[in-house]
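Peer 1: Sequence plus the predicted model coming up.
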Amino acid sequence: MTGHDHDHHHHDHDHSELSETELRVRALETVLTEKGYVEPAALDVLIETYETKVGPRNGARVIAKAWADPAYRARLIADATPAIAELGYAGRQGEHIVAVENTERQHNMVVCTLCSCYPWSVLGLPPVWYKSAPYRSRAVIDPRGVLRDFGFELPPETEIRVWDSTAEIRYLVVPMRPRGTDGWSEEQLAELVTRDSMIGTGLARPPGHADP
């Protein structure tokens, strides 16, 4: 596993299943719901939208630009934080991001073994499974098994590197660009980028999933 010593893992939250922030949000949600100010179903839709659509679209734009623009890709790999900021994505939980690139020889996967550190500025809210104890432990012990659980298997000759996020450093996976996308615009390429492919638990969509 690649990452940073968690002896210096200075989180601003505890390592329980729910962080202090999440507990406060739950408490606020309960109060607002009881007073009739919000509908729980509406909140669920909002959270799901930010987890799966709005947030990951930022990262998809970053990846699409890296695929289409070799100079930008070089800047992203060399120093991801300012490269991402070029596109307007910065802020808390995204102060120091490292981009790791998938190749035929190496596949990268991201985990936070102690809690749920995650690059919010490009991926939105972390999915529930990312915060779960089974994922946090199995990603380190049996990454190939985890990838099989997510529906794909890599060739045995492909090395898997697991990167351990911390409060100081978060990782963004640059998935391999799908074949058959030569000449595609950044907007078209972004439609092929999935949230899971930027965590390393998935692959980019094949061209058939978007109109060229």
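Peer 2: Sure, I can see it.
Peer 1: From now on I want contacts and neighbour counts done on CA atoms only, so please keep to that.
Peer 2: Noted.
Peer 1: Assess the claim that Thr113 and Ser137 are in contact.
Peer 2: Yes: counting by CA atoms under 8 Å, Ser137 is a contact partner of Thr113 at 6.6 Å.
Peer 1: Between these two, which is the more surrounded one?
Peer 2: Thr113 (23 against 15; other CA atoms under 10 Å).
Peer 1: so where does the spatially closest residue to that one that is not a sequence neighbour fall, helix or strand?
Peer 2: Once flanking residues are discounted, Thr113 sits nearest to Arg136: 4.9 Å by CA to CA, 6 or more residues apart in numbering. With elements taken from DSSP states H and E, the one containing Arg136 is helix 133-141.
Peer 1: take a look at this one as well, against the first:
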Amino acid sequence: MPHDHDHDHDHDGGSALSPTALRVKALESLLVEKGYVDPDALDVIVETYETKIGPRNGASVVAKAWTDPEYKAWLLKDATAAIASLGFTGRQGEHMVAVENTPDTHNLIVCTLCSCYPWSVLGLPPVWYKAPPYRSRAVIDPRSVLAEFGLDLPAETAIRVWDSTAEIRYLVLPMRPERTEGWSAEKLATLVTRDSMIGTALASDPGARS
């Protein structure tokens, strides 16, 4: 699929940043220099939005799909509308597609030319998602990339790689973990991680959360 390079994303061209990113960097440097901002505190804030606050939206979507068959069918048919019905809309999440993991097929999301990412459901993109090694190798050798993330899939499991574009963002619907019968959607959401919705991990083992 073609990419629209007029959107504000980091692009592979050495370490080139978009005009917006350059302005943010300049402002951050000025605030740090004047002592208004602690760079360590900024790192904590960014990490929080990357791994905690942001992905909670997507986790709510996944948990509802796990517990509501009608919602799941809607999500797989029209993810944009299904996700918007929960109040999760905004820039970088206008056109969503949900892809479902099964015992036979595992889905992996990448953006090969830049860093298109569904901010409205996953928060800020992790650094590795934007890095050239992931963007190139995820397509060429996805099984090895997943192994480096600690995810060793059976040889018979097919891996399907989805390339995000300026027009479409993807969300992986991970398989619901076993031993979660009777769990509420709120409790199930605690098992859904950002990486499981990108495809570099599975949903968390409920035994590890007990």
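Peer 2: Sure, I can see it. Keep in mind that this is a model prediction, so the values were computed, not measured.
Peer 1: how about the helices in the second structure?
Peer 2: Applying DSSP state H to the second structure gives helices spanning 19-33, 39-48, 54-67, 69-77, 79-84, 119-122, 127-130, 132-140, 142-148, 185-189, 194-198, 206-209.
Peer 1: any idea which residue of the second structure is furthest from its center?
Peer 2: Lys34 (34.5 Å; CA atoms, centre = their mean).
Peer 1: related to what we said a few turns ago, quick one: contacts for the residue nearest to Thr113 of the first structure?
Peer 2: Contacts for Arg136 of the first structure (CA atoms under 8 Å, 6 or more residues apart in numbering) come out as Val111, Cys112, Thr113, Leu114, Tyr130.
Peer 1: Can you give me the buried ones in stretch 59-69 of the second structure?
Peer 2: For stretch 59-69 of the second structure, a neighbour-count test (16 or more other CA atoms under 10 Å) marks Ala59, Ser60, Val61, Val62, Ala63, Lys64, Ala65, Trp66, Thr67 as buried.
Peer 1: Now do the same contact list for the fifth one.
Peer 2: What that stands for is Ala63 of the second structure. Ala185, Glu186, Leu188, Ala189, Val192.
Peer 1: do His5 of the second structure as well
Peer 2: Ala166.
Peer 1: and if we set it to 10 Å?
Peer 2: Applying CA atoms under 10 Å, 6 or more residues apart in numbering to His5 of the second structure gives the contacts His11, Leu113, Cys114, Thr165, Ala166.
Peer 1: Got a PyMOL select line for the buried ones in those residues?
Peer 2: Remark: buried members of the contacts of His5 of the second structure, expressed as a PyMOL selection using 16+ other CA under 10 Å:
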select buried, resi 11+113+114+165+166
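Peer 1: Turn the contacts of His5 of the second structure into TSV, columns for distance to Pro142 of the second structure.
Peer 2: Below are the contacts of His5 of the second structure laid out as TSV (distance: CA to CA, whole Å):
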residue	distance to Pro142 of the second structure
His11	21
Leu113	16
Cys114	18
Thr165	19
Ala166	22
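Peer 1: Nearest to Gln92 of the second structure among the helices of the second structure would be which one?
Peer 2: Closest of these to Gln92 of the second structure is helix 119-122, at 5.7 Å (criterion: CA to CA).
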